[in-house]
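Trainee: Output the structure for:
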Amino acid sequence: MKRRNLLNYAAIATTSAAALAACSKTAPNTSSPIASPSQPIIQWRMATGWNKSLNVVFGAIDRFCQRVGHATNGRFTITPYEAGEIASALEILDVVSAKTVECGFTAGYHYVNKNFAFGLSTAVPFGLNAQQQNAWLYYGGGLEALQKVYAQYGVIQFPAGNTGAQMGGWFTRKVNSVADLEGLKMRIPGLGGELMKRLGVDVQAMQGTEIFKALESGKIQAAEWVGPYEDEKLGLDRVAPYYYYPGWWEPGTMYEIQVNQAAWDRLPKEYQAIFQSAAVEANLTMQAQYNAVNGEALERLALKGTKLLPFSEEILRSAQKAAFELYEETASKDATFKAIYEHWKTFRTQVYSWNRINELSFASFAFIQEK
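Mentor: So this is what the prediction gives:
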């Protein structure tokens, strides 16, 4: 897929032309690619890694499915299923690859044990934030590079949501230094977990629904989830008083729709265009909703007594050093990862330099000013 054409499909009837234009090199076509009655009736199932109670992330994919249905006059329908109904949160890629279902909604970093490059599709420690990830995927060649990797598993993937920068998690005791992390039992998955291991943490694997009881019972002393809104819904503020930031392991967590390649190839071109446009909309609106609700939730948590604490510079510097040591080690052993990583690293350097001038200079002044 050529990135200059990625968003030429962007104007389905129910999608905001203004929002999509912000991501497109050319103004979107205002005519709607509504499917004609001659198009086939197609019904797909979608396995997801989340439950309906997580209304932002599950709500985004539910709206995506509705968009596709509306834009095709009900001729192409996709039904999303909660985690566990078809597959667990960590099995989505497997069931899509095997065509147990036609598509799934998940995060690529759940599958780094299959291919380390999948982490770059979602978020890696000290990597790209949400805006930078969009830039790399849509206009920096990242999506084409990653789709070549996914093709090895019979899958094509599309960005479809972002949490923005996440929080650093809940702790039952303060951690002021790397020494304080030694032996700490913490629920943290993925690459963040791998790096925490290198810093001495006893990393525990568990589903999100298990975190509250594990903290309450003392089975673990720390856990990360998403951000204020989702964390408050799990009640984590009731079992751990210290809420650390930033979530350096997930500076902009990108979720994706994975589609079985053979199923995708059989779709009419109009359906493919509608599908891609709806995915772009989901990608944009999920982060917008998270920014809105997280601000409100953080204020509530602070009023209830949650203590917001930054990770120390010692911890951040040690984690950053460990992160890039891991990437370089992996690149030296894995040619596929090395090719994408070198491309990603060059883009990261360039966009960091630009955002240091435009974004950071503004934020460093404006965000700390009191009214």
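Trainee: When you work out contacts or count neighbours from here on, use the C-alpha atoms and nothing else.
Mentor: Noted.
Trainee: Name the residue closest to the centre of the protein, please.
Mentor: Nearest to the mean C-alpha position of the chain, by C-alpha atoms, centre = their mean, lies Met254 at 2.3 Å.
Trainee: my guess is it contacts Ala107, does it?
Mentor: Yes: between Met254 and Ala107 a contact is recorded at 6.8 Å, counting by C-alpha atoms under 8 Å.
Trainee: Mutual contacts of these two, please.
Mentor: Listed as contacting both Met254 and Ala107 by C-alpha atoms under 8 Å, 6 or more residues apart in numbering are 121-122.
Trainee: can you map out the helices along the stretch 101-250 of the chain?
Mentor: 118-122, 130-134, 142-151, 178-181, 190-198, 211-217, 228-234 (DSSP state H, counting those that start in this stretch).
Trainee: Mind listing what's buried along the shortest one?
Mentor: Neighbour counts using 16 or more other C-alpha atoms under 10 Å place 178, 181 of helix 178-181 among the buried residues.
Trainee: same check, this time on stretch 35-51
Mentor: 35, 45-51.
Trainee: Return the longest helix in the protein, judged by number of residues.
Mentor: Scanning the chain for the helix with the most residues, using DSSP state H, yields helix 269-303.
Trainee: Now the element after that helix, going C-ward?
Mentor: Once the chain leaves helix 269-303, the next helix or strand it forms, by DSSP states H and E, is strand 307-310.
Trainee: For that following strand, enumerate the helices and strands it packs against.
Mentor: Packing contacts for strand 307-310, counted by 3 or more C-alpha pairs under 8 Å, 6 or more residues apart in numbering; DSSP states H and E, involve strand 242-245.
Trainee: Beyond the strand it packs on, next helix or strand please.
Mentor: Next element after strand 242-245 (DSSP H and E): strand 254-260.
Trainee: Quick check: buried residues in that next one?
Mentor: Here strand 254-260 shows 254-260 as buried, counting by 16+ other C-alpha under 10 Å.
Trainee: Out of the residues you listed, which is nearest to Leu298?
Mentor: Met254 (21.5 Å; C-alpha to C-alpha).
Trainee: residues contacting that closest one?
Mentor: 107, 121-123, 130, 133, 159-163.
Trainee: Which of these sits closest to Lys219?
Mentor: Distances from Lys219 to these, taken by C-alpha to C-alpha, are shortest for Ala107, at 26.4 Å.
Trainee: The closest one - nearest residue in space that isn't next to it in sequence?
Mentor: Among residues not flanking Ala107 along the chain, Tyr255 sits closest, at 4.7 Å (C-alpha to C-alpha, 6 or more residues apart in numbering).
Trainee: Alongside the first, I'd like the structure of this one:
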Amino acid sequence: MRRRHAFIAGAGSALASAALAAPALAAPALAQTAPAIRWRMTSSFTRTLDITYGAGEYFCRQVAALTDGQFQISQFPAGEIVGGFQALDAVQGGSVEAAYSGLLFNVGKDPTFALAAATPFMMNPRQQHAWMYHAGGNAMLNDFLKTYGMVAFPCGQTGNQWGGWFRNEIRSVDQLSGLKMRVAGLAGTVMQKVGVVPQQIPPGDIYPALERGVIDAVEYIGPYDDEKLGLNRVAKNYCYPGWGEGGTVFHAVFNGAKWAELPARYKAAVETAAQATTLNMMAEYDAKNPEALRRLVASGITLRAFPNEVVEALYRASVELYGEISARNPAFKAIYESQVAFRDLNYQYHQVADFQFDAMMLRLRRRS
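Mentor: Next up is the predicted model:
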């Protein structure tokens, strides 16, 4: 009996010792699967633009929360590390690990970049998200970005952007000739075909350029951000529809070599955080743009629809441009044709679904 008690006591002591030792043995394994990583992310936006810059901050917070604080990404505003339009250069060169940007800012490198963000007369936000997440869009875009040593994920959505601010009312295509306009992406190239002199100006420099008369017109995002920039204080004609950007996707962009080093758990956190940021940004714009538009109208600006003549001329110019680029750029051609096929099929559905619902509600609201 005494020997049995001694055996049980000894076994209990051994088990207790093993239990105490277990955490110490597991700790190195945990450290290997969840290492502490600190990255820098440069933004194409200034802090003044609280939704676009704030979306990057939101993304960073979500990544940290999903990794128990082990993966921290710190965002820096445009101009603090590099200028807003140099964000991708910094990622590609490895001076930062990540960037928060609109890829359409890089059409000077390759017009294919615009297809990742927004192109004239193409897809609306619903179509963009469906194409990217469920029709192979993300994979096609990342195959293209791989040639630049980068990988990116949709991480923000502005919704439909407005047509822009003009000092003078636009009544005809002829009035566009010689007009100096800040306009991003391929929309600028399309406008150039009808006589506009497009200007690529970072968001932080737009207001001074308009105020000093360096430019005659501006296309930025929409009522909330345009009010933030004070564009209504200089130009009084606010035009629609936003033909140039039916919806604009922003991206979290990463250096390809650094991305490959991340644990799978951190990569999953990034993709999840990016999707959450996309939904959150669009919801915030949908909540704040209507309020901002009401304030802008009250301030004395005039809402003006582009004449059909102008819209049709711009549409013809865009189709011509896409044909020209496709003839010399296989990457652009493949992604563009995929988007067109998806857009056209999608519109066949929505012309008897969402479009009819919206038209019905607008008609009924006017009657009530």
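Trainee: just to revisit the earlier point, with distance to Lys304 of structure 1 added, can I get the helices of the stretch 101-250 of structure 1 in TSV?
Mentor: As requested, the helices of the stretch 101-250 of structure 1 are exported to TSV (distance: least, C-alpha to C-alpha, whole Å):
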stretch	distance to Lys304 of structure 1
helix 118-122	32
helix 130-134	29
helix 142-151	42
helix 178-181	26
helix 190-198	28
helix 211-217	17
helix 228-234	11
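Trainee: And Gly208 of structure 1? What does it align with in structure 2?
Mentor: Aligned by TM-score structural alignment, Gly208 of structure 1 pairs with Pro203 of structure 2.
Trainee: Ignoring the adjacent residues along the chain, who's closest to that match?
Mentor: That would be Phe45: by C-alpha to C-alpha, 6+ apart, it lies 6.6 Å from Pro203 of structure 2.
Trainee: That neighbour corresponds to which position in structure 1?
Mentor: Checking with TM-score structural alignment, Phe45 of structure 2 has Trp50 as its match.
Trainee: what about its match, which SS state?
Mentor: Secondary structure, DSSP: H, G, I helix; E, B strand; the rest coil: Trp50 of structure 1 is coil.
Trainee: so how far is Phe367 of structure 1 from it?
Mentor: Trp50 of structure 1 sits 33 Å away from Phe367 of structure 1, going by C-alpha to C-alpha, to the nearest Å.
Trainee: Likewise for Ile42 of structure 1?
Mentor: 49 Å.
Trainee: one step back: correct me if wrong: the residue nearest to Ala107 of structure 1 contacts Gln157.
Mentor: No: the pair Tyr255 of structure 1 / Gln157 is not scored as a contact, 9.9 Å apart, by C-alpha under 8 Å.
Trainee: Please pull up the equivalent of the residue nearest to the centre of structure 1 in structure 2.
Mentor: Matched by TM-score structural alignment, Met254 of structure 1 corresponds to Val249 in structure 2.
Trainee: Likewise for Pro189 of structure 1?
Mentor: In structure 2, Pro189 of structure 1 lands on Ala184 (TM-score structural alignment).
Trainee: Repeat that for Glu281 of structure 1.
Mentor: Glu281 of structure 1 maps onto Ala276 in structure 2, by TM-score structural alignment.
Trainee: do Glu359 of structure 1 as well
Mentor: Under TM-score structural alignment, Glu359 of structure 1 pairs with Asp354 in structure 2.
Trainee: go on, Glu314 of structure 1?
Mentor: Residue correspondence to structure 2 (TM-score structural alignment): Glu314 of structure 1 is matched to Glu309.
Trainee: Would you agree that match falls within a strand?
Mentor: No: counting by three-state DSSP, Glu309 of structure 2 is not found in a strand; it is helix.
Trainee: Surely it touches Ile170?
Mentor: No: using C-alpha under 8 Å, Glu309 of structure 2 is not in contact with Ile170; the gap is 10.7 Å.
Trainee: the more surrounded of these two?
Mentor: When Glu309 of structure 2 and Ile170 are compared for neighbours, Ile170 comes out ahead with 17 against 12, by other C-alpha atoms under 10 Å.
Trainee: which SS class is Met41 of structure 2?
Mentor: Assignment for Met41 of structure 2 (three-state DSSP): strand.
Trainee: circling back to that earlier point, what's the local residue count around the match of Glu359 of structure 1?
Mentor: With other C-alpha under 10 Å as criterion, Asp354 of structure 2 counts 12.
Trainee: Same check on Glu324 of structure 2?
Mentor: 12.
Trainee: Closest to Phe347 of structure 1 out of the buried residues of strand 254-260 of structure 1?
Mentor: Set against Phe347 of structure 1, the nearest of those by C-alpha to C-alpha is Met254 (17.1 Å).
Trainee: tally of neighbours for the match of Pro189 of structure 1?
Mentor: If you count neighbours by other C-alpha under 10 Å, Ala184 of structure 2 ends up with 26.
Trainee: which ones are touching it?
Mentor: Ala184 of structure 2 touches 104-105, 199-200, 219-220, counting by C-alpha under 8 Å, 6+ apart.
Trainee: quick revisit: so how far is Ala118 of structure 2 from the match of Glu281 of structure 1?
Mentor: 20 Å.
Trainee: With neighbour numbers in mind, choose between the two.
Mentor: Taking neighbours as other C-alpha under 10 Å, Ala276 of structure 2 and Ala118 compare with Ala118 leading, 29 against 18.
Trainee: among the contacts of Met254 of structure 1, who's most crowded?
Mentor: Ranked by neighbours (other C-alpha under 10 Å), the contacts of Met254 of structure 1 are led by Gly161, which has 31 neighbours.
Trainee: Structure 2: which residue goes with that one?
Mentor: Using TM-score structural alignment, Gly161 of structure 1 pairs with Gly156 in structure 2.
Trainee: Thanks a lot, see you next time.
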